[in-house]
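Chemist: Coordinates only, no sequence provided:
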């Protein structure tokens, strides 16, 4: 039986509009309608891992005397098209746009994520600036 290989993009071509720390709404699957925080983004495969959602039970074999075997719950990746970002300003699920705006002390034009509903900049939760 042939196993289908997962196609990974080269890292320089992989870009996502959803980042680690964002609050998202699940649009499809068994957790449809639930909200959670992105714990990891995998841009090469267009997937994100949401804390506590899309979990599966995995049977783990004991490895020697150090690791104990048993059944563990593991959060699995979900495709980016099946999640929608919640805006930090209007607190509603929205699409994400990219605009170039003057940012920082040097007033350089930098790309920022923008809410398509209210037009305000979406704040990065991982960055403090």
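Modeler: All right, it came through fine. Just so you know, these numbers come straight off a predicted model, no measurement behind them.
Chemist: For the rest of this, base every contact and every neighbour count on C-alpha atoms.
Modeler: OK.
Chemist: Which element, helix or strand, includes the residue nearest to the spatial centre of the chain?
Modeler: In the chain, the C-alpha nearest the mean C-alpha coordinate belongs to residue 48, at 3.6 Å (Cα atoms, centre = their mean). Using DSSP states H and E, residue 48 falls within strand 47-50.
Chemist: who's in contact with the helix or strand containing residue 58?
Modeler: Secondary-structure assignment from DSSP H and E places residue 58 in strand 55-60. For strand 55-60, the surrounding residues in contact (Cα atoms under 8 Å, 6 or more residues apart in numbering) are 69, 70, 71, 72, 73, 74, 75, 76.
Chemist: try it against this one:
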């Protein structure tokens, strides 16, 4: 199945602890059906001190399921679903709410 959300997309969280928060997708893991979104699903990891780093408690983004994310509509700014259509012989994604083409 074609990927509806890609790296660099601005998304909103639909469910969970960070519901309503927005962020940009940093990495998509299609095999696991998960993504890493900036500033969303923050967890604390305890890191050992090394010669390169101070160590201590490090906050970082954990993965979040793709089903809990929705693309932010470029026109209205709200959450929207993603569809596909052909434009000039090229398959592009579009926002179902406004009909706006996402990747031209």
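Modeler: Received it, and whenever you're ready, just let me know what you need. What you are looking at is a predicted structure, and each value in this text was computed from that prediction instead of being measured.
Chemist: before we move on, the earlier item: what span of structure 2 lines up against the strand holding residue 58 of structure 1?
Modeler: Taken onto structure 2 by TM-score structural alignment, strand 55-60 of structure 1 occupies residues 42-47 there.
Chemist: roughly how far is that stretch from the heart of the chain?
Modeler: Once both centres are worked out by Cα atoms, centre = their mean, to the nearest Å, stretch 42-47 of structure 2 turns out to sit 20 Å from its chain's centre.
Chemist: In that stretch, which residues are buried?
Modeler: Within stretch 42-47 of structure 2, the residues scored as buried using 16 or more other Cα atoms under 10 Å are residue 42.
Chemist: Next up, the contacts around residue 33 of structure 2.
Modeler: Residue 33 of structure 2 makes contacts with 65, 66, as judged by Cα under 8 Å, 6+ apart.
Chemist: all strands for structure 1, in order.
Modeler: Secondary structure of structure 1 (DSSP state E): strands located at 23-26, 35-42, 47-50, 55-60, 70-75, 78-79, 83-86, 93-94, 96-103, 108-115.
Chemist: just to revisit the earlier point, the match of strand 55-60 of structure 1 vs structure 1 - mean distance after superposition?
Modeler: Compared with structure 1 after fitting, stretch 42-47 of structure 2 has a mean deviation of 0.4 Å; criterion: mean Cα distance after the TM-score superposition for structure 1.
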